[in-house]
Each structure stands twice: as C-alpha cells, then as structure tokens.
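Chemist: prediction below, plus the sequence it came from.
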Amino acid sequence: MLSEVLLVSAPGKVILHGEHAVVHGKVALAVALNLRTFLRLQPHSNGKVDLNLPNIGIQRAWDVAKLQMLDTSFLKQGDVTALTPEQMEKLKEVAGFPEDCADHEHLAVLSFLYLYLSICQSQRWTEESLELINKWAFQGERVIHGNPSGVDNAVSTWGGALRYQQGKISSLKRPPALKILLTNTKVPRSTKALVAGVRSRLLKFPEIVAPLLTSIDAISLECERLLGEMAAAPAPEHYLVLEELIDMNQHHLNALGVGHASLDRLCQVTMAHGLHSKLTGAGGGGCGITLLRPDLEQPEVEAMKQALTSCGFDCWETSIGAPGVSVHMAASLDPPVRQALDGL
C-alpha cells in the first residue's frame, strides 16, 4: 500500500535515423529527450482509484471494492504477459467501453486498467528493476499500438541513445548532448497506413525502394559512428556531417512516400535560417527534429521558432541523451514543473 506521494518521470523519445527502414530489418537510432512525462501516485481514503490524464482531458474513477469483485482471472497477475484479443475484449467490459472503441483516449484508459489490474493487485511485489519496468511498459504499448517494436519503452526506461535492429536493442555509450528543436506539425497520421504504404511501394518497385532502405541503413550506421567520435571530442565538422545525414535521410523518406506538405514547410522554414530538419517517426505529418548547432545564437533560435509557430506548429527546445525513468523529490524539480504538478 502506498503511504506517501510518489513522483516518477520518464523521457520522451525521437528516432534520429532509420524510420521505416527498421521495419525491413535495418538499423534505427532512437534517443531520449529532455522532455519528460510525470506520474504522481497519491494515496486516497475515498475507496476509489482515480485516473487523471490532463494532457488529453481524461478523468476516470473506479471503486476499488468493485474492481476487486470483478472476475479478472483472465489476467495473470504479477506476470508480464501480452493480452490476447479475447482478453482485450474482457478488459473493455471492465472499463465499460463499447467493443469498437479504438481512439487514443479509450486506449489510454485501457492501458492504465490493464497495468493496474495486473500489477497493483498482485501480492508478489519484488524490488523494482528497470527490466521489470521496461517489460510492463512494453505491454502497455501493446494495448495502445498492437505490435510495437519495443523501442519507445526501452528508450524511456533506460534513457540515453539506443540502437535497434531486428528486435535487438543495445545502448550507445555516452551519446553527446546534442541540442535539437522538436516541432509538432499537428497533422494527424496513421502509422499503420504509412508502414503499409512503404511495404506496397517496395513490392511495386523493389529495385528502387530496396536500395533506398539500404541507404537509410548506411545513414544510421554513419550517424552511430559519428556520435561515438563526438562523445570523445566533438568538433565543428561533426555537426556539418550530421546536417548532411539529416538532409539525405529526409529526401529518402520523401522518396518512400512518407513525407507531407507540413514537413516540407518545416524543412523550408528551418533551412531559411541555415538549419537542417527531418521527420521523426512515422511521417505523414506528426513531428520533425531540427539540429541546433552549438554556435547558434539564441535570437536566431527564437526567430525560427516564431516562424514555425506562425505556420501553426508547436516547438520545444530540448536535447538528446536524457536519463531514463526516475524517481523525484519535490525539492529537485524545477519551479515550473512543481507548479504544474501542484495544479493536478
């Protein structure tokens, strides 16, 4: 039983290189961002489990006693196992959702309920470990995304930078703290549809698309080598090569059919300020990243951010290589973070 407030956080992540090619066995490089999601667990005496997800406007509550009376034998408490389609349907019944619910809000609640019923009602608590956190986070991802790669949960658990290829994940040692601008075009897209589109294009034009995927793989490997050099002794020429890799990969991703007019606009705006951008993730809208060189003056960054905001985009300055999942004391948090959490 939780006796005091527990505050934990985990970093967000972006793909540096390897989007879509990773689906076809190539290397992808993923990095943790210094943009974090915070979770506050607080004991209550009202006999309820309250869920508050302010960023997506969700507030739900369940009676603990009623949850305990439910038949949850379909879940193997304490074991990190994937939900079958039949178990997912039963979980929807527990949540009180219709069978055809598929939007992100419903899926977020289902993921929470699954983790709560599987972990919190278990009597087999052992000392928490990063491996256990990663396994449970992966299962939560499966509730929402169906068949995730495992990259997102691994990067958020361990932080830093990871190399992913054909299910094998390994850490990059001491990645340099590159500064980037993360831009959300706010254009929704379907990852599943975009992945299917690349596969269709590969089947239609194998002699054209296969070399593109091989070239993206080479870009990931070159970036990995370069980051290793920069960890020891970063030099201005390293940033010039990183910018070249960003441009080449963005062109390749457009050739694969996963670009979007909003991402083209992002690249045009940042290039007008002498900076280089690419999509990150599925493409088709979504987010892009811009490398911020260390010699860049802050007024230049602010001018570019203003130009992007004028396009209707959201922007965040951040850096890569953030620490993984962490437990916080209130005194260790920045004042704005403390204020935001106090308002929850």
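Modeler: Alright, I've got the coordinates.
Chemist: can we go C-alpha only for contacts and neighbour counts from here?
Modeler: Noted.
Chemist: over to Val31. Which of the three states is it?
Modeler: Under DSSP: H, G, I helix; E, B strand; the rest coil, the three-state class of Val31 is strand.
Chemist: comparison target below:
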Amino acid sequence: MRVTASAPAKVILFGEHFVVYGEPALVMAVERRAYVSTEPRADGKIYIRAENVGASGYYSGEDLGTFEAETGGAEARRRLEPIKVVIEEARRLSGKNLGLNVTVESAIPVAAGLGSSAAVAVATAASAGRVLDLNLSKDEIYRMAYEAEKVIHGTPSGIDPAISTYGGTLMYRRGEGVQPLALKVELPLVIGNTGLSRSTGNLVAGVRRLKEKYPSLVEPILKIGGKITAEAVKALETGNLETLGNLMNINHGLLSAVGVSSLPLERLVYAARMAGA
C-alpha cells in the first residue's frame, strides 16, 4: 500500500522571531505544498529520497543508526535526518519495525522562510502513520513534526509545524498552542522571494546573541512585536487592511532592528511601498 499525504507552506504575517521568546505570532497557510509518499519494503530498511534537498539514502540496523548515502554526498545524512526522526517515532508508536520507502516532492522553496522542513515533517508523519496503521490525531502529528524541527533549528518556536498541521490562519503563542482566526476579508497577499537561502537556526541564534548583549534594548522590541501582533489580529477581524499594512511596516522596522533582514529584502520592501503597500 502506497500512501501520499501533503502539508502546506506558511507565511508569518506578524511575530516572526519574536514568537521564539513567547510573544504571539500571526501565521497563515499558503497553497504551496510538500508531498510525501510512503510504502512498505521487505528488507526492514528505511529508504528516503528527498528531491527538494537533493539527497537520498538508506537507514538500517535496529536503531536505524547505519546510513548509506545514495545521492547528496556528505550532506545527505544531515538533510534526511529530520525525516528519519519522524519515521522512527511512527515505527515506535506502531510497534512495527517495518521497512519503508519514503519519497518527498515539494513545491515549497527551501530556506526561504516558508516552512518547507515543517511541511515535509507533517506530511511524513501523516503518510507513514497511515502505512503503519496509526490513527494519528493532528496533535500527535504536530508533536512528531516539532521533534523533527528541533533537529534542524535547535530551539524552534513550534509555529511552522503548527500551521502546517492545522492549516488556515492562526494566532500562535509558544506553550499555549493555536487559536484559529476567521478572516472577515480575503487578504490580497504577495510573497516576495529574494532567492537567497537563509538558515532559520542561524538567524534565531543571531537575535539571541543580540538580546544577551543588549537585553535592556532588545527585550522591549520583542514586547512591542507582541503588541503589534495583537493589534494585527484586531485589524484582520474587522477587515481593516489599511491598518494591517501600517502595522506590517512597523513590524518590519523591528525585524530590521534585531538583524533579521538583508539588502535584497529591504529593496523588495521599498519597491512594495513605492507601489502603494
């Protein structure tokens, strides 16, 4: 039996990076998806082919501790490890050491801030869970994907696997879970991609270093970011897009202040503002 599952990408409208420190974030699923297909294999090995990161290989042994790269060279194991973590947990929950072929195909750009790794992890949990006869709840899928995200990002906020699991538009606060939001208006949204890859883990670490060096300056910025998110939720709930746009401009200024921007991004923002954003 071959089972294919998919999960959406995301865009964080407000609260990016501030959410790591317990502030609320406003996040929306977007219709770019990761697809994962899983089927049994007879030899007990786990074969993973992830076209989105250009890697494939075999895990074997009782603890899946032996890895043999097929493509992707020395980086293959690191790139496939989050997927293996999800498969490992699914096999543990099922009590079955079944061999599996896992194929990842994704339309989500990698390292572009759209949650590609979380979407792959969520789709992997859903696909493998069905093959292993697990009736996983969305909460269980979220927890499995969150563990995979920890392999990549170290201390993730949890927002990416949350939106990929539950979908829609959510307000998310670390430790408190998700609050679904009902939009009063259709949100006209353009997502700009510079084409430059950035590591979320490195960016989060950079903000943390800045906070540790200048706590009296950075901590108020984080708090203001949380207040902006709360105001943005009100604007969305009332359909006030002008206020929403103004809040986005303020929010971007805060992100720039803590080092979460780049020259290409600033050029995109400037072009958008010149066009009336």
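Modeler: Nice, I can see it. Source: prediction; values computed, not measured.
Chemist: give me the TM-score for this pair.
Modeler: A TM-score of 0.73 describes the superposed chains when it is computed by TM-score structural alignment, normalised by the length of structure 2; 236 aligned residues with a C-alpha RMSD of 2.8 Å.
Chemist: contact partners for Ala137 of structure 1?
Modeler: Asn153 (C-alpha atoms under 8 Å, 6 or more residues apart in numbering).
Chemist: what's the counterpart of it in structure 2?
Modeler: Matched across to structure 2, Ala137 of structure 1 falls on Ala145, judged by TM-score structural alignment.
Chemist: grab the nearest non-local neighbour of that match.
Modeler: Leaving out its chain neighbours, the residue that sits closest to Ala145 of structure 2 by C-alpha to C-alpha, 6 or more residues apart in numbering is Ala121, at 5.0 Å.
Chemist: check Asp314 of structure 1 too.
Modeler: Nearest-residue entry for Asp314 of structure 1: Asn184, 5.1 Å, with adjacent residues in sequence omitted and distances by C-alpha to C-alpha, 6+ apart.
Chemist: for the alignment partner in structure 2 of that neighbour, grab the count of nearby residues.
Modeler: Alignment note (TM-score structural alignment): Asn184 of structure 1 maps to Asn193 of structure 2. Per other C-alpha atoms under 10 Å, the neighbour tally for Asn193 of structure 2 reads 14.
Chemist: by how much does the helix or strand hosting the match of Ala137 of structure 1 deviate from structure 1 on average?
Modeler: Using DSSP states H and E, Ala145 of structure 2 sits within helix 138-153. Averaged over the aligned pairs, helix 138-153 of structure 2 sits 1.7 Å from structure 1 after superposition, using mean C-alpha distance after the TM-score superposition for structure 1.
Chemist: right, and the helix or strand after that helix?
Modeler: Heading C-terminal from helix 138-153 of structure 2, the first helix or strand you meet, by DSSP H and E, is helix 159-166.
Chemist: mean deviation of that following helix from structure 1?
Modeler: Looks like 0.9 Å for helix 159-166 of structure 2 (mean C-alpha distance after the TM-score superposition for structure 1).
Chemist: remind me what that helix packs against, helices and strands.
Modeler: Judged by 3 or more C-alpha pairs under 8 Å, 6 or more residues apart in numbering; DSSP states H and E, the packing partners of helix 159-166 of structure 2 are strand 3-14, strand 25-41, helix 116-131, helix 138-153, strand 169-173.
Chemist: can you list those in a markdown table and add distance to Ala205 of structure 2?
Modeler: Shown next, in a markdown table, are these (distance: least, C-alpha to C-alpha, whole Å):
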| stretch | distance to Ala205 of structure 2 |
| --- | --- |
| strand 3-14 | 19 |
| strand 25-41 | 19 |
| helix 116-131 | 18 |
| helix 138-153 | 9 |
| strand 169-173 | 19 |
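Chemist: skip the chain neighbours and tell me the closest residue to the counterpart of Tyr172 of structure 2 in structure 1.
Modeler: Under the alignment (TM-score structural alignment), Tyr172 of structure 2 pairs with Tyr164 in structure 1. Among residues not flanking Tyr164 of structure 1 along the chain, Ala28 sits closest, at 5.2 Å (C-alpha to C-alpha, 6+ apart).
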